[in-house]
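# Turn this into a structure:
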Amino acid sequence: MGSSTAVGGDGRAATENDSRLRILVATAEVLERRGVTKLSMSEVAVQAGISRMTLYRFFPSKEHLINEYTNWETDRLEAGLAMATAGLRGVDRVDATLKFLVDYQTSYSGLRMIDIEPGHVIARMSALMPTLKSRLAAILSGDDAELAAGAVMRIIVSHYVVSGDDADEFLAQLRHAAGLRPSDAPVRRSGRVSRPRSS
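Now for the predicted structure:
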């Protein structure tokens, strides 16, 4: 009963949300190929499988689309991070945060956008880094938490700009910078995560 009211009784709101999401996903795919400067609304519409008229109904200008895409991307990052660390504390929370950041970066659709439009990517990373750094510093322990969080963020940026090491090596570097010892990392056994035994 409440859901039909929320969607106007005919599913219109749900359909609009689906269309909006399709447009944002299509924007990510076009940005990966073209960058911000060469992004075309027509190409986004084709990629999303909608008409230009429908695209402009949701996003009246390219600037509006880019702003909304940036907000959506940030929300996805924050929601993913919250889900990955839910219910965890201490070292487990730190390790889950680092693992999420590695997974997010290695699966990020705009991974090589830096090759197409470095100025935009650097500006975007510069805007995101202080927030991620302060969140990380808040969950790290010790007097050097701020310094360790800064080192982690610099490693993340460096891996983005010059990719090379595999995900395990990337994660090991982040753990080291965050001050986690190898014995701090959870061990996965039979689908369950358990803490390593101290000798």
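
# Only C-alpha atoms from now on, for both contacts and neighbour counts.
OK.

# hey, where'd the strands end up in this protein?
187-189, 192-194 (DSSP state E).

# ok, for the residue nearest the centre of the chain, nearest residue in space, not its chain neighbours?
Nearest to the geometric centre of the chain sits Leu77, at 3.5 Å (Cα atoms, centre = their mean). Using Cα to Cα, 6 or more residues apart in numbering and skipping residues adjacent in sequence, the residue nearest Leu77 is Tyr104, 7.9 Å away.

# Buried residues, stretch 125-141. List them.
Of the residues in stretch 125-141, 129, 132-133, 136-137, 139-141 count as buried by neighbour count, 16 or more other Cα atoms under 10 Å.

# what would those look like in TSV with distance to Asp92?
Listed next are those as TSV, based on distance: Cα to Cα, whole Å:
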residue	distance to Asp92
Met129	22
Leu132	17
Lys133	18
Leu136	13
Ala137	15
Ile139	10
Leu140	11
Ser141	12
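
# What about these, which are in helices?
129, 132-133, 136-137, 139 (DSSP state H).

# Adding mean neighbour count, write the strands of the chain out as CSV.
Formatted as CSV, the strands of the chain follow (neighbours: other Cα atoms under 10 Å):
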stretch, mean neighbour count
strand 187-189, 11
strand 192-194, 10
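
# Mind putting those into JSON lines with distance to Ile114?
Listed next are the strands of the chain as JSON lines, based on distance: least, Cα to Cα, whole Å:
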{"stretch": "strand 187-189", "distance to Ile114": "34"}
{"stretch": "strand 192-194", "distance to Ile114": "35"}
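
# To compare against the first, here's the next sequence to fold:
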Amino acid sequence: MSTNTDTSTRDRILAATAEVLSRSGSKLSLSEVAMEAGLSRPTLYRWFASKEELLSAVTEHERTLFSTGISNVTAGLRGAEKLDAALQFIVTYQQSYSGVRVVDVEPEISLEQLSKAMPPMRESLQRLLPGPNGAVKAAAAVRVAISHYIVRSDDADQFLAQLRHAVGITSALATDPT
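Have a look, this model is predicted:
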């Protein structure tokens, strides 16, 4: 098997999992994932030995998409403008979820994955927050974001305002590139 085929099959399985999750109102069915991906169930198990492993891979894939997105929206920016672009991306990213999310279907697995995701998210945001309270501000912002992920809110403006408050920037400061 070539690497391209490996990546393509893995991506197909992850996309199928996301699709099944978006339709599912209860437990994730691996048979349904295999059917959605156009694979046999044994082939799915060659890639992911358990539902937990598959959901972990979906979570990791989401983390990669998130990190890439943050990097893309902050490229070339500096200071408060860069920080605000990252905060706006967090809101947009979380608001873009449609349908059922892993936290809605498998909360125990999701909470375990979130606890693993928090330190790298905090470190990533902390790099944008110079000063002695950068770590505290980054931790507060991550907890606000996690809270909005777990208990979804459709008010993007309030979400952004809470993130800005957590890191100590005002809307005026965020839009002023100086």
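
# and the buried residues of stretch 125-141 of the first structure, which two are the farthest apart?
By the measure Cα to Cα, Met129 and Ser141 form the most distant pair in these, at 19.5 Å.

# Can you show me the helices along the second structure?
Using DSSP H, helices in the second structure cover 3-23, 30-37, 41-47, 51-74, 79-95, 102-105, 107-126, 134-150, 156-167, 171-175.

# Who are the packing partners of the fourth one?
Put plainly, it is helix 51-74 of the second structure. Judged by 3 or more Cα pairs under 8 Å, 6 or more residues apart in numbering; DSSP states H and E, the packing partners of helix 51-74 of the second structure are helix 3-23, helix 79-95, helix 107-126.

# with the first structure superposed, average distance for it?
Compared with the first structure after the fit, helix 51-74 of the second structure shows a mean deviation of 2.4 Å (mean Cα distance after the TM-score superposition for the first structure).

# which residue packs closest to Thr175 of the second structure, ignoring adjacent ones?
Glu81 (6.4 Å).

# how close does that neighbour sit to Leu160 of the second structure?
14 Å (Cα to Cα, to the nearest Å).

# Now do the contacts for whatever residue of the first structure lines up with Leu28 of the second structure.
Matched to the first structure by TM-score structural alignment, Leu28 of the second structure sits across from Leu39. Going by Cα atoms under 8 Å, 6 or more residues apart in numbering, Leu39 of the first structure touches 30-31.

# Please apply the same query to Val91 of the first structure.
140, 180, 184-185.

# Could you see which of the residues you listed carry over to the second structure?
Counting by both residues aligned by TM-score structural alignment, their matches' Cα atoms under 8 Å, the second structure reproduces these contacts from the contacts of Val91 of the first structure: 180, 184-185.

# Throw the residues you listed into JSON lines and include neighbour count and distance to Ser194 of the first structure, thanks.
As requested, those are exported to JSON lines (neighbours: other Cα atoms under 10 Å; distance: Cα to Cα, whole Å):
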{"residue": "Leu180", "neighbour count": "17", "distance to Ser194 of the first structure": "16"}
{"residue": "Asp184", "neighbour count": "17", "distance to Ser194 of the first structure": "11"}
{"residue": "Ala185", "neighbour count": "19", "distance to Ser194 of the first structure": "9"}
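
# How about Ser26 of the second structure, nearest residue that isn't a chain neighbour?
Val105 (5.6 Å).

# and the one you found, what pairs with it in the first structure?
In the first structure, Val105 of the second structure lands on Ile116 (TM-score structural alignment).

# do you know how far Leu77 of the first structure is from Val44 of the first structure?
For Leu77 of the first structure relative to Val44 of the first structure (Cα to Cα), the value is 22 Å.

# try Ala86 of the first structure
For Ala86 of the first structure, the distance to Val44 of the first structure - Cα to Cα - is 35 Å.

# So which of the two has more stuff around it?
A side-by-side neighbour count of Ala86 of the first structure and Val44, using other Cα atoms under 10 Å, places Val44 first with 24 against 11.
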